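Visitor: Next comes the sequence, and after it the predicted model I'd like to discuss.
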Amino acid sequence: MAGARTVSRVGAGALRAWCRPVTNGLLVGITGYVSTVPLVIAALVAAGAQPQEMIAALAVLGLCMGLPAMVLSICYRSPLSVGWSTGAAALLVAHGPVQGGLRSAAGAFLLAGLLTALSGLCRPLVRALRTVPAGVCSAMLAGVLVQPCLAPLWALIGRPDPGLPIALAWIVVRCISRPWAVPVALAVAVWVTPSAGLSTITSWAPPSPGMLQPRLDLHGAVSLALPLFVVTMLSQNAPALGLLRAHGYRARPRPVLLCTGAASMAGAFFGCLGVGLATVTAAMCAGPDSGAHRGRRWAAAGVAGLCQVVLGLAAGLIAPSLLALPGEVVGTVAALALLSTFLTAIRTTARAAWAGWDASLAPASTFLVVCCGAAWLGAGSTACAVLAGLTCHHAQRYLRRRGCRAGLTGEGD
């Protein structure tokens, strides 16, 4: 009898120990998906996707995120959370309509995924990416996000309704619980818009993905695929791997990059954005909210991946409500979802520029080239901005070695 009670106590204790990672994984999966899905829909609109293609892409994206997260977390016993590339979605929104439509965008997604997979096999490519200064990459991302974040603000000044209640709801909930701020703002957006809401549930149908034939061309590779790859690697994959190492997990880059690159390539045939490690959700899964026992926190990322799969399969229910929203409402919610990414990019850029005049020129030139929309020789403004930033960075290093710094340090100013 005593032995049975002891076994029951041990079983109850083990159940309680696994309860926190599971519940935190549910929270991370739901909030992570819902808080950024308006941004992904805005990116797919910019890529030229039709409503049925968006629903199919969201469904496949759920599989491309959830399955790698579950496999990697279980195999390596680390909270390896996978999500769609927020930076890539912001790039598409800022890029505007893609020449050639969704097929050309899918070609860029396919090439970016291939580069990610190759970086897992080719160590020199990873080392070359690490030579790109953090200030240049963050300045590029900050410049890309300026227009998507400011456009809803100008619309709000001209027409406060319905953007004002969405923004107020976001501010109030963010002060109470940051992860729920964007989901609540999205719920308010659906509530204040008569054309969206429960009426779309009656017409729900399971998503039926159809394969595309991606179109590869040099212009798309230079202006879109390369910036998508660089932003995903330097704003998501690299920081997430560093964060996991800081929490004491041995995160091996090769299997992670191979898995996420293969998933991105598979999703490209359905018009899906690329995927990568999710820094914010990885931090939530690896932190103490997932339980005191560090060896069990991998379950939070696995459960979050399962939520992503389920939510992806429910895209036929979620997407019609969002597609029924006016463009300015979707833009407002997407801007609120991007705001934390924008502030992080600005903070990283300022930290890099604060090191001195020599260090500030490369991020400043990158940011200004993106903001002015300069495009040279058919390359997009993002590729031109990175080129300008790297040129300034390496020119300064060369002149510093030669001792010719007088003209760059502003001593005569």
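Guide: The structure has been received and is ready for your questions.
Visitor: Only C-alpha atoms from now on, for both contacts and neighbour counts.
Guide: Will do.
Visitor: name the helices or strands packed onto the lengthiest helix in the chain?
Guide: Secondary structure of the chain per DSSP state H: the longest helix is helix 2-46. Where contact means 3 or more Cα pairs under 8 Å, 6 or more residues apart in numbering; DSSP states H and E, helix 2-46 is packed against helix 86-95, helix 181-192, helix 279-286, helix 298-313, helix 327-353.
Visitor: Just say which of those is most tucked in.
Guide: Most buried of the helices and strands packed on helix 2-46, by mean neighbour count (mean count of other Cα atoms under 10 Å): helix 298-313, with a mean of 27.
Visitor: helices or strands up against that helix?
Guide: Using 3+ Cα pairs under 8 Å, 6+ apart, helix 298-313 is in contact with helix 2-46, helix 51-76, helix 279-286.
Visitor: wait, which of those is closest to residue 221?
Guide: helix 2-46 (17.1 Å; Cα to Cα).
Visitor: Show me how far that closest one is from its chain's centre.
Guide: 21 Å (Cα atoms, centre = their mean, to the nearest Å).
Visitor: so who does residue 378 touch?
Guide: 219, 223 (Cα atoms under 8 Å, 6 or more residues apart in numbering).
Visitor: try 10 Å
Guide: 218-220, 222-223, 384 (Cα atoms under 10 Å, 6 or more residues apart in numbering).
Visitor: What about those, which are in helices?
Guide: Those of the contacts of residue 378 lying in helices (DSSP H): 218-220, 384.
Visitor: Distance to residue 273 added to the helices and strands packed on helix 2-46, as JSON lines?
Guide: Shown next, in JSON lines, are those (distance: least, Cα to Cα, whole Å):
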{"stretch": "helix 86-95", "distance to residue 273": "7"}
{"stretch": "helix 181-192", "distance to residue 273": "21"}
{"stretch": "helix 279-286", "distance to residue 273": "17"}
{"stretch": "helix 298-313", "distance to residue 273": "14"}
{"stretch": "helix 327-353", "distance to residue 273": "16"}
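Visitor: nearest to residue 60, of those helices?
Guide: Nearest to residue 60, of these and by Cα to Cα, is helix 298-313 at 6.7 Å.
Visitor: quick one: that closest one to helix 279-286, angle?
Guide: Calculated by axes from the mean of the first three to the mean of the last three Cα atoms, to 10 degrees, helix 298-313 forms an angle of 130 degrees with helix 279-286.
Visitor: Would you agree residue 276 falls within a helix?
Guide: No. Counting by DSSP: H, G, I helix; E, B strand; the rest coil, residue 276 is located in no helix; its state is strand.
Visitor: what's the neighbour count on it?
Guide: 31 (other Cα atoms under 10 Å).
Visitor: can you check residue 14 too?
Guide: Residue 14 has 11 nearby residues by other Cα under 10 Å.
Visitor: Then the one 4 residues further on?
Guide: The number of residues packed around residue 18, counting by other Cα under 10 Å, is 17.
Visitor: Contact partners for it?
Guide: 290-291, 293, 296-297, 299-300.
Visitor: Got another one to weigh against that:
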Amino acid sequence: MTRMLQPVLAGVVTTVVGFASSFAVVLAGLRAVGADERQAASGLLALCVANGVVAVWLGLRQRIPIVVAWSTPGAALLVATGTVQGGFPVAVGAFAVSGLLLTAAGLFPVLGRWIAAIPTPIAGAMLAGVLLDLCVAPVRALAEIPLTAGPVVLTWALLSRFARRWAIPVALLVAVVAIALTGPGLGAVDMRPVLEVTAPSWSAQAMVGIALPLFLVTMASQNVPGMAVLAGYGYRPPLRGILVSTGLASTLGAPLGGHAVNLAAISAALSAGPDADPDPARRWIASVASGVSMIVLGIGSGLATALVLLSPPLLVEAVAGLALLGALVSAVVSAVADPEGREAAVVTFVVTASGLTLLGVGAAFWGLVAGGLMTLLHRRGKSARTPADEGPVDETVPDRDQDRGPDAGEGGPYMPQPVRPAGRTG
């Protein structure tokens, strides 16, 4: 009995941590692109149900712990983008197109290779620029609403040291208590689950400013790391089936307000690791339990939305910013890891973080363009140099990497990482 409960509990914990850590980001993103209260609540419910259904389907079919989530960086992108001309219906159309692009990436591998061809520093810098504004919100909150934000930030700081997994959920609980003590109460708020259909419309501005960046951010910061986490635990899931399933779910959920469905990245380790079950072949139970739990939480999404609506907007942004600090760290590290790509990465970051809107298109797209142009310019300059331009070579000085092998890097010789035993791939 205990052995059966272990993966189920792991799946429930995965869902609770994932939901509590980032639902405020999702609601903030939907509101930023023009959703009203009902549309935002509908979007959160649609995402929960879509995540749950896809996770249960893939888990039962593949017998692999495939955890499905919404795109938290994608929601942060919506916050940075803001309302586009045409309002929320145009944003919904962009969500649907982004889902179709995810599906196409699964059906046509060449599209996935094009995404992989985007230099890692550029992708990381774009994501870092998107996340920056939300990640500084806790600092602004401490300055403007210290009595409310102070306990939230302090709780997060302490638990990030002693119980990192629960740092954001408990900080959110402290925020809820603060809202209850200082806010107007929940009596006047409708907490029932709501589904609101928004007829999509399309514009070139939204395709370039929302759909394309949302697709790129979701692929680069969710699906690729999610596959890496599963591979780290020895699983080799079929990427094509995952992209097709999550892409179709994204497209079908778009009219209800859902922005993107994808593989979980960080929280995936909670269900794929040994804490879920010592036997790797049984860990798929955790992902199925996670999917069911997400559907259940979706039913209570009205309460989550009500709490966010009753709280000071800056407090919501502060909690969201704390939840995204880990993602910002990863993005910055990937942006500056390659010395040759740092200059282009910095340009990408600066343009994206500027909030620039040009021709009705948001800063994320222009950051990607600026970084890409800088990369091409530097590559052309490098290829145009001749050996004479580099100066004479002193052949008496031995190559310091000569004896380190072809896989050696600046940090030392290459050390292969152990691969954990794989579960059934179904």
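Guide: The structure has been received and is ready for your questions. Every value quoted in this text rests on a predicted model; they were computed, and no experiment measured them.
Visitor: one step back: closest to residue 16 of the first structure among the contacts of residue 18 of the first structure?
Guide: residue 291 (9.7 Å).
Visitor: aligned partner of the closest one in the second structure?
Guide: Residue correspondence to the second structure (TM-score structural alignment): residue 291 of the first structure is matched to residue 277.
Visitor: Verify the assumption that its match is located in a strand.
Guide: No. Counting by three-state DSSP, residue 277 of the second structure is located in no strand; its state is coil.
Visitor: can you list the ones in helices among the contacts of residue 378 of the first structure in a markdown table and add distance to residue 69 of the first structure?
Guide: Listed next are these as a markdown table, based on distance: Cα to Cα, whole Å:
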| residue | distance to residue 69 of the first structure |
| --- | --- |
| 218 | 32 |
| 219 | 33 |
| 220 | 29 |
| 384 | 34 |
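Visitor: Quick check: PyMOL command selecting the buried ones in those.
Guide: In PyMOL, this line selects whichever of those come out buried by 16 or more other Cα atoms under 10 Å:
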select buried, resi 219+220+384
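Visitor: Tell me which residue of the second structure matches up with residue 112 of the first structure.
Guide: Under TM-score structural alignment, residue 112 of the first structure pairs with residue 98 in the second structure.
Visitor: Tell me how far that match lies from residue 39 of the second structure.
Guide: Per Cα to Cα, to the nearest Å, residue 98 of the second structure is found 19 Å from residue 39 of the second structure.
Visitor: Look at these two and report which has more neighbours.
Guide: Each of residue 98 of the second structure and residue 39 has its neighbours counted (other Cα under 10 Å); residue 98 has more, 27 against 24.
Visitor: and the more buried one, what helix or strand is that in?
Guide: helix 88-107 (DSSP states H and E).
Visitor: post-alignment, the helix or strand following that helix versus the first structure, mean distance?
Guide: Downstream of helix 88-107 of the second structure, the next assigned helix or strand under DSSP H and E is helix 109-116. For helix 109-116 of the second structure, the mean distance to aligned residues of the first structure following superposition is 0.7 Å (mean Cα distance after the TM-score superposition for the first structure).
Visitor: which residues in the first structure does helix 109-116 of the second structure match up with?
Guide: So helix 109-116 of the second structure sits over residues 123-130 in the first structure, by TM-score structural alignment.
Visitor: Can you give me the buried ones in the matching stretch?
Guide: residue 126.
Visitor: Touching that stretch from outside, list them.
Guide: With Cα under 10 Å, 6+ apart, stretch 123-130 of the first structure has contacts from 115-116, 118-120, 230, 233-234, 238, 253-254.
Visitor: that older thread, which of the contacts of residue 18 of the first structure lies closest to residue 375 of the first structure?
Guide: Nearest to residue 375 of the first structure among these, with distances taken as Cα to Cα, is residue 300, at 43.3 Å.
Visitor: Next up, the contacts around that closest one.
Guide: 18-29, 70, 73, 78-81, 281-282, 284-286, 289-291, 306.
Visitor: any idea what it aligns with in the second structure?
Guide: Under TM-score structural alignment, residue 300 of the first structure pairs with residue 286 in the second structure.
Visitor: what do you get for residue 23 of the first structure?
Guide: By TM-score structural alignment, residue 23 of the first structure lines up with residue 9.
Visitor: just residue 155 of the first structure next, same as before
Guide: By TM-score structural alignment, residue 155 of the first structure lines up with residue 141.
Visitor: Repeat that for residue 4 of the first structure.
Guide: Using TM-score structural alignment, residue 4 of the first structure pairs with nothing in the second structure.
Visitor: got the contact list for residue 4 of the first structure?
Guide: With Cα under 10 Å, 6+ apart, residue 4 of the first structure has these contacts: residue 10.
Visitor: what about the aligned partner of residue 96 of the first structure in the second structure, how many neighbours?
Guide: Matched to the second structure by TM-score structural alignment, residue 96 of the first structure sits across from residue 82. Residue 82 of the second structure has 19 neighbours, counted by other Cα under 10 Å.
Visitor: residues touching residue 82 of the second structure, list them.
Guide: So, once contact is read as Cα under 10 Å, 6+ apart, residue 82 of the second structure ends up touching 29-34, 91, 210, 355, 362.
Visitor: 6 Å instead?
Guide: 32-33 (Cα atoms under 6 Å, 6 or more residues apart in numbering).
Visitor: same check, this time on residue 196 of the second structure
Guide: So residue 196 of the second structure contacts 39, 42, 256 (Cα under 6 Å, 6+ apart).
Visitor: Stretch 239-250 of the second structure vs the first structure, average offset?
Guide: Mean for stretch 239-250 of the second structure is 0.5 Å (mean Cα distance after the TM-score superposition for the first structure).
Visitor: So which bit of the first structure is that stretch matched to?
Guide: The aligned range for stretch 239-250 of the second structure is 253-264, by TM-score structural alignment.
Visitor: Next, the buried residues of that stretch.
Guide: 253, 256-264.
Visitor: possible to save these as JSON lines with secondary structure and distance to residue 359 of the first structure?
Guide: Conversion of those to JSON lines gives the following (DSSP: H, G, I helix; E, B strand; the rest coil; distance: Cα to Cα, whole Å):
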{"residue": "253", "secondary structure": "helix", "distance to residue 359 of the first structure": "29"}
{"residue": "256", "secondary structure": "helix", "distance to residue 359 of the first structure": "32"}
{"residue": "257", "secondary structure": "helix", "distance to residue 359 of the first structure": "30"}
{"residue": "258", "secondary structure": "helix", "distance to residue 359 of the first structure": "34"}
{"residue": "259", "secondary structure": "helix", "distance to residue 359 of the first structure": "35"}
{"residue": "260", "secondary structure": "helix", "distance to residue 359 of the first structure": "33"}
{"residue": "261", "secondary structure": "helix", "distance to residue 359 of the first structure": "32"}
{"residue": "262", "secondary structure": "helix", "distance to residue 359 of the first structure": "36"}
{"residue": "263", "secondary structure": "helix", "distance to residue 359 of the first structure": "37"}
{"residue": "264", "secondary structure": "helix", "distance to residue 359 of the first structure": "34"}
